[in-house]
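>>> here is a sequence with its predicted model. Questions after.
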Amino acid sequence: MRTIDAATMTRMITDYGTVARLSGAPETMIGPDVIIDSRKATAGAFFVALPGESADGHDFVGAAYEQGAAAVMVTHPVDAEITQVIVNDTAAGLTSLARAVHACAREEGLRTVAITGSAGKTSTKDLTHQVLSAVGATVSPTGSYNNEIGTPLTVCRVGQNTDFLVAEMGSRAAGDIAHLCSIARPDVAMVCNVGSAHIGEFGSRENIARAKGEIYEALPTEGWAALNANDPLVAAMWQRTAAHRAAYRVGGQPVFDVPGVELEVHADGIVLDDLQRAGFTLVATQDDQVSSASVQLKVIGAHQVTNAAAAATAALCLGVDLQIVADALSNAVPRSPMRMEFHELANGAAVINDAYNANPDSMAAALRTLASMIADRRRTNPRARALAVVGDMLELGSDEVQLHRAMGELAAQLGIDEVWAIGDFAEVIADGAGERGRVTRVDRAAGSLQLDDGDVVLVKASRALGLERVANELVDREDTR
């Protein structure tokens, strides 16, 4: 956010939907940072006091002031010598501020890419960020800052010189995506895929598709809908927008029709190295002109090819040159923590930390990556083992038992040597894995694993289980040795 005075900020918040009044000096200069954590206050920051289950932001106004904050947003006057913007609902006030910031930036040329999907949206967002950063100043969240608080905070990081905003958007109910798009109206929109994440809340994949597809309905007619032609539920979403249509696909997968495509992108000739990093040819067809460029990814997993094709499509929709796109994808690195983080250990073993979150689709992709990686390692080290420390996948509804058992079964089918299961569904996972299955606890998991040269261990579960503790302990233990 550009630095503005308190009177202007109060007016902006009111103009974009939340009645606000000012208590304090109207000439107070605020910005550029907008924060909700008093510990992150910087000189001039605007602290938004959000209520919480365990703490109320109003109790930390003084701390934010001491850290350098210039003003705060509160629901009632607070006894502190700081300029205060008073609203009935601070979350709504934050939303209104973000709408104002985005609208002003859009008038000055900001272009926004909005990304949602059941799996892969964070990785796609990170790749898109790095591609667009090659041609202009780009803002996007680190990690999954993708809800009704995270999206406004990300938008508020847009400054006067920002060229691109990449907004990741999550949903747990119908209307969530539409709400987030009302804050950051997209110029390019995409649904990465429709899977089983949050199916317990939506009830079916069709309901998930209806909710995710709201992102295309938010596009202006001059915008671009980037559609995954390998996913039938996404491909069918072309009917939900009057915007320009682009389709992307990965070779070797079924392709579903997207009528009226003006830009077609596909990844072909995919070859994986021993760390499961993909090399491929990126082909783009537009106005009957075909162009191609080579890509060699640094991120791990065959599933990253689809993410890369999606990121490429978004950039091409915005007019970025194909060779620049390919070079940026080849130089892109993991940007958000705990997502297929690869750690080669001093003793020759390796840890894949993918503990940020899990659903059936991302779990299957991670297990397949592990199996392929260990197959390559066994060419030079026949004793190398594939180990999986996995746990509960949350919000799966009535199919949760079946889906957890299927995860264990898939691990066994892929030849994973040992499956260490953690959480409420540990017994179910272990049962699916058969003789390979073991049950343990988070605080015992690292101690249960003795890693030898060539071994690779995958650590993955839904965020609530905190399995990054296992990955970190394994890395620290072996590197200390």
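Thanks, I have it.
>>> hey, let's count contacts and neighbours off CA atoms from now on
Will do.
>>> is Val305 located within a helix, as I assumed?
Yes: residue state for Val305 (DSSP: H, G, I helix; E, B strand; the rest coil) corresponds to a helix.
>>> gap between it and Ala197?
The gap separating Val305 from Ala197 is 20 Å, by CA to CA, to the nearest Å.
>>> what about those two, which has more around it?
The neighbour comparison of Val305 against Ala197 (other CA atoms under 10 Å) goes to Val305, with 28 against 23.
>>> list the contacts for the nearest residue to Val250 once chain neighbours are set aside?
Once flanking residues are discounted, Val250 sits nearest to Ala267: 4.9 Å by CA to CA, 6 or more residues apart in numbering. The contact partners of Ala267, by CA atoms under 8 Å, 6 or more residues apart in numbering, come to Arg249, Val250, Gly251, Phe280, Thr281, Leu282, Val283, Val305, Thr306, Ala309.
>>> also Glu27?
Taking CA under 8 Å, 6+ apart, one finds Asp5, Ala6, Ala7 in contact with Glu27.
>>> tell me the buried residues within those residues.
Neighbour-count burial (16 or more other CA atoms under 10 Å) is assigned, among the contacts of Glu27, to Ala6, Ala7.
>>> one more to weigh against that first structure:
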Amino acid sequence: MIAMTLAEVARAAGGRLADPADPAAEATVAAVVSDSRAVTPGALFAAITGARSDGHDFVPSVLEAGAVGAMVTREVPGVPAGRQILVADVTVALGALARHALTELRRRRPDLRVVGLTGSYGKTTTKDLLAQILQPLGTVLAPAGSFNSEVGLPLTVLRADTKTDVLVLEMGADAVGDLTYLTSIAPPDVAIELAVGAAHLQGFGSIENVAIAKGELISGSLPDAVCVLNIDDPRVAAMSELAGGREVLTFSRAGAQATVRAADISAGPDGRANFRILSSVPGASGEAAVELALTGEHQVGNALAAATVALHLGVPLPAVATGLALAEPASPHRMAVGELDGGITLIDDSYNANPTAVRAALATMARIGAGRRTVAVLAEMLELGEASAAEHASIGAEAARTGVDLLVSVAAPAELGAAAELAGVSVLRASSVEHAGELLVPHLQDGDVVLVKGSLGTGVWRLADRLPGLVAERATQAGDQR
């Protein structure tokens, strides 16, 4: 974070110190956090009021832990007034502070490059790839996990300082207008559009509105920005009309004549993809062989998006190919493949789910599980609105088509299990994540391949975390019975 005093933070955030005369107003803020557990000496605590907790309750304890102050909507009794920045809305104030900080940082570092990316799926994986393959350009700052909201994005921006060469920002949206707001905080130099899919339909109302919302990233990028579009997705390809005078680079894994494309895509029994990357990026044309360390043939599109940006920013093609081959999964619960007791393979893709992502995960399990028994543990795909029943039925049918032997439906709409059963798949129905573990473990066999997938809000990731222990316990019990 660029150095600012509490008084300067208050002005930039559109707030005021409860006691401006307090000498604490000149204390330097070293970082901004919204999680009381992440407070370090010198940090400013943003006291956000959420559905489950009120950050104001933690203000006394964070100051005891070394925080220099807190951003609040009301004064907290028993806390020095000079350490409290009063604002009308903490989330809005965070955005204003981040906007000010990035503007100042760009003034000091005109060569700083801000990369913004969005899409209905693939955002976090592509962000993680960028964070790794852009390393030849200097210091790359990207958020851990999915800090892509009106809180997470400002917090990431505020971590940047004069040593940052590239700032990678993941931008999420639940409704039209969200990306207009996020790009008002951090208009990118490079805007990446990955995909428009059936995600958050309950909030958007239609996939057409999803496309409108995602297009706000292009409209909100800097006037001289470069737009990187996935032309395999017709709705993304159409966003070239929003670019205006901005340069447009494209990528494709389907053989289209894109700026960067893949050829000869194949995947081994471990599910990892190999392909040739062909580039016509100005100053970086050529081709190279790539072997991804990431699991899933669908990762080729994410790799191409990251490669297009890297080539544009000046990373040589051989270094891009090497970087993609070395890039490991950096965020949890995203196509993480592990071996459990009894030769059971766990594919943990439980961070989130939408129809396209679930189909990709099932295809990956089918490849890894060729010749083996496959078990799909699928929780609900949330926020699909009126499309929910049809989409879950479609996934049930897809499970059968990809050869799933056993489907565990975790508190999901009935259509999921019904469609799978109709197509001949054995189905277990669990009423909760805990119940799913109880049902699943007795049905596991040595050598199984198990996929765990579902929306974040279902909490099915908890089962993915517990499964190695449950399987180990199963193996111990089996040994005791011999």
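Looks like it arrived, so ask away. This structure is a prediction, so every number in the text was calculated from the model and none was measured.
>>> in which helix or strand would I find the aligned partner of His266 of structure 1 in structure 2?
Correspondence of His266 of structure 1 to structure 2, assessed by TM-score structural alignment: Arg261. Assigning secondary structure by DSSP states H and E places Arg261 of structure 2 in strand 260-267.
>>> how much does that strand stray from structure 1?
By mean CA distance after the TM-score superposition for structure 1, the fitted strand 260-267 of structure 2 averages 1.3 Å away from its aligned residues in structure 1.
>>> C-terminal to that strand, what's the next element?
Next in sequence after strand 260-267 of structure 2, counting helices and strands by DSSP H and E, comes strand 272-279.
>>> and that next one, what other elements does it pack with?
Where contact means 3 or more CA pairs under 8 Å, 6 or more residues apart in numbering; DSSP states H and E, strand 272-279 of structure 2 is packed against strand 260-267, strand 286-295, helix 299-313.
>>> got a markdown table for these, with distance to Val404 of structure 2 too?
A markdown table is the format used below for those (distance: least, CA to CA, whole Å):
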| stretch | distance to Val404 of structure 2 |
| --- | --- |
| strand 260-267 | 19 |
| strand 286-295 | 19 |
| helix 299-313 | 21 |
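>>> deepest in the core, which of these is it.
For these, the largest average neighbour count (mean count of other CA atoms under 10 Å) is found in helix 299-313, namely a mean of 24.
>>> how about it, aligned to which bit of structure 1?
Under TM-score structural alignment, the counterpart of helix 299-313 of structure 2 in structure 1 spans residues 304-318.
>>> among the helices and strands packed on strand 272-279 of structure 2, which is nearest Leu340 of structure 2?
Closest of those to Leu340 of structure 2 is strand 286-295, at 17.3 Å (criterion: CA to CA).
>>> can you list contacts of that closest one?
In this structure, residues lying in contact with strand 286-295 of structure 2 by CA under 8 Å, 6+ apart are 270-280, 317-318, 321-322, 324-329, 335-337, 364.
>>> now those residues: which count as buried?
Taking 16+ other CA under 10 Å as the criterion, what is buried in the contacts of strand 286-295 of structure 2 is 270-280, 317, 321-322, 324-329, 335-337, 364.
>>> out of the contacts of Ala267 of structure 1, which is nearest to Ala105 of structure 1?
Comparing these against Ala105 of structure 1 with CA to CA places Ala309 closest, at 27.6 Å.
>>> what lines up with Glu170 of structure 2 in structure 1?
Under the alignment (TM-score structural alignment), Glu170 of structure 2 pairs with Glu168 in structure 1.
>>> and the equivalent of Thr116 of structure 1 over in structure 2, how far is that from Gln445 of structure 2?
Aligned counterpart of Thr116 of structure 1 in structure 2: Thr118 (TM-score structural alignment). Thr118 of structure 2 sits 40 Å away from Gln445 of structure 2, going by CA to CA.
>>> neighbour count winner among those two?
More crowded of Thr118 of structure 2 and Gln445, by other CA under 10 Å: Thr118, with 29 against 14.
>>> pretty sure the more buried one contacts Gly172?
Yes: with contact defined as CA atoms under 8 Å, Thr118 of structure 2 counts as touching Gly172 (6.2 Å).
>>> pull the number of nearby residues for Gln450 of structure 1.
10.
>>> ok, the residue nearest in space to the middle of structure 2 to Gln299 of structure 2 distance?
The residue lying closest to the centre of structure 2 (CA atoms, centre = their mean) is Thr124, at 3.0 Å. As judged by CA to CA, Thr124 of structure 2 and Gln299 of structure 2 stand 12 Å apart.
>>> can you check Lys453 of structure 2 too?
Computed as CA to CA, the Lys453 of structure 2 to Gln299 of structure 2 distance reads 16 Å.
>>> can you check Val471 of structure 2 too?
According to CA to CA, Val471 of structure 2 stands 29 Å off from Gln299 of structure 2.
>>> for the strand holding Arg261 of structure 2, the distance to its chain's centre please.
Computed by CA atoms, centre = their mean, to the nearest Å, the chain-centroid distance of strand 260-267 of structure 2 equals 24 Å.
>>> surely Ile30 of structure 1 and Ala71 touch.
Yes: shown here, Ile30 of structure 1 and Ala71 form a contact pair, counting by CA under 8 Å, at 6.7 Å.
>>> these two: which is more packed in?
A direct count of neighbours by other CA under 10 Å for Ile30 of structure 1 and Ala71 places Ala71 higher, at 29 against 26.
>>> tell me, how many residues neighbour the nearest residue to Leu275 of structure 1 once chain neighbours are set aside?
Residue nearest to Leu275 of structure 1 in three dimensions, not counting chain neighbours: Met373, with 5.8 Å by CA to CA, 6+ apart. Using other CA under 10 Å, Met373 of structure 1 has 21 neighbouring residues.
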